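> Attaching a predicted model along with its sequence, questions to come.
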Amino acid sequence: MSYSYKCYSDTKDFMKKFVNAEEGAIIYGISKSRIIVIAREAGAVYKVGNSALINTELFEKYLERFREPARELPKHTWNKLKEMTNTPKTGENS
């Protein structure tokens, strides 16, 4: 039997609305116990019989609250990079 592994970006267009904790852990790259805690905080847990399902739409909306904006690298880092690429290398024979 062979297994088919797909990354999250390949399956995002046809993802399930509800997943269990194990599937959610694979999709989001978080441990099962941590995903349950976050899903409870988000109000995205639905108990169906003995199983708990996570609403991925509510879960992702909750995660977006913690998104950090992109930051530029400090200017001195860029200047050092330019200096390193523009300076001639020592010890080389021309």
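Thanks, I have the structure now. Residues are numbered from 1 along each chain as shown.
> rest of the way, CA atoms for contacts and neighbours
OK.
> Strands of this structure, start to end?
Taking DSSP state E as the test, the strands found in the chain are 18-19, 45-48, 51-55.
> Between those, which one is closest to residue 37.
Closest approach to residue 37 among the strands of the chain is made by strand 45-48 (9.6 Å; CA to CA).
> List the buried residues of that closest one.
Residues of strand 45-48 classed as buried by neighbour count (16 or more other CA atoms under 10 Å): residue 45.
> how far is it from where the chain is centred?
Averaging C-alpha coordinates over strand 45-48 and over its chain gives two centres that are 24 Å apart (CA atoms, centre = their mean, to the nearest Å).
> try it against this one:
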Amino acid sequence: MKDNYKPIKSMKEVPEQLRKLRREYIRYQQAELIYSLSHKKLLELASDAGAIYRFDSTVLINRDIFDAYLERFHEPATSKYRGGDEE
């Protein structure tokens, strides 16, 4: 049983392992659950991002392209207080 155990050598390996396991292309139904967006809004954003791949009757979204596009909408924190020390 101990032979099956493989310790992680460094904390840097964890994100690398997760990236390998993560799917690069997902279907609309999966994306709706992952991103908590309606079908219509997801279609609009994925289309604007250029992340849609269509072939036959299958539609896929490239997660890397879509995630990079979503980062454009990230708003930085606006609170002038840090660490929760409010006076």
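Good, I have the coordinates. Please read all numbers here as calculations on a predicted model, not as lab measurements.
> Can you give me the TM-score here?
The TM-score (TM-score structural alignment, normalised by the length of the second structure) is 0.68; 66 aligned residues with a CA RMSD of 2.0 Å.
> Switch the strands of the first structure over to CSV; also include distance to residue 71 of the first structure.
Below are those laid out as CSV (distance: least, CA to CA, whole Å):
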stretch, distance to residue 71 of the first structure
strand 18-19, 33
strand 45-48, 33
strand 51-55, 31
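> Relative to residue 65 of the first structure, which of those is closest?
strand 51-55 (16.3 Å).
> any idea how far the residue nearest to the spatial centre of the first structure is from residue 63 of the first structure?
By CA atoms, centre = their mean, the first structure has its centre lying nearest to residue 28, at 5.9 Å. For residue 28 of the first structure, the distance to residue 63 of the first structure equals 10 Å [CA to CA, to the nearest Å].
> what's the spacing between residue 43 of the second structure and residue 18 of the second structure?
Residue 43 of the second structure sits 26 Å away from residue 18 of the second structure, going by CA to CA.
> Mind telling me what residue 64 of the second structure corresponds to in the first structure?
The pairwise alignment with the first structure assigns residue 64 of the second structure to residue 57, based on TM-score structural alignment.
> Contacts only, for the aligned residue in the second structure for residue 30 of the first structure.
Taking TM-score structural alignment for the superposition, residue 30 of the first structure sits opposite residue 37 in the second structure. By CA atoms under 8 Å, 6 or more residues apart in numbering, residue 37 of the second structure lies in contact with residue 31.
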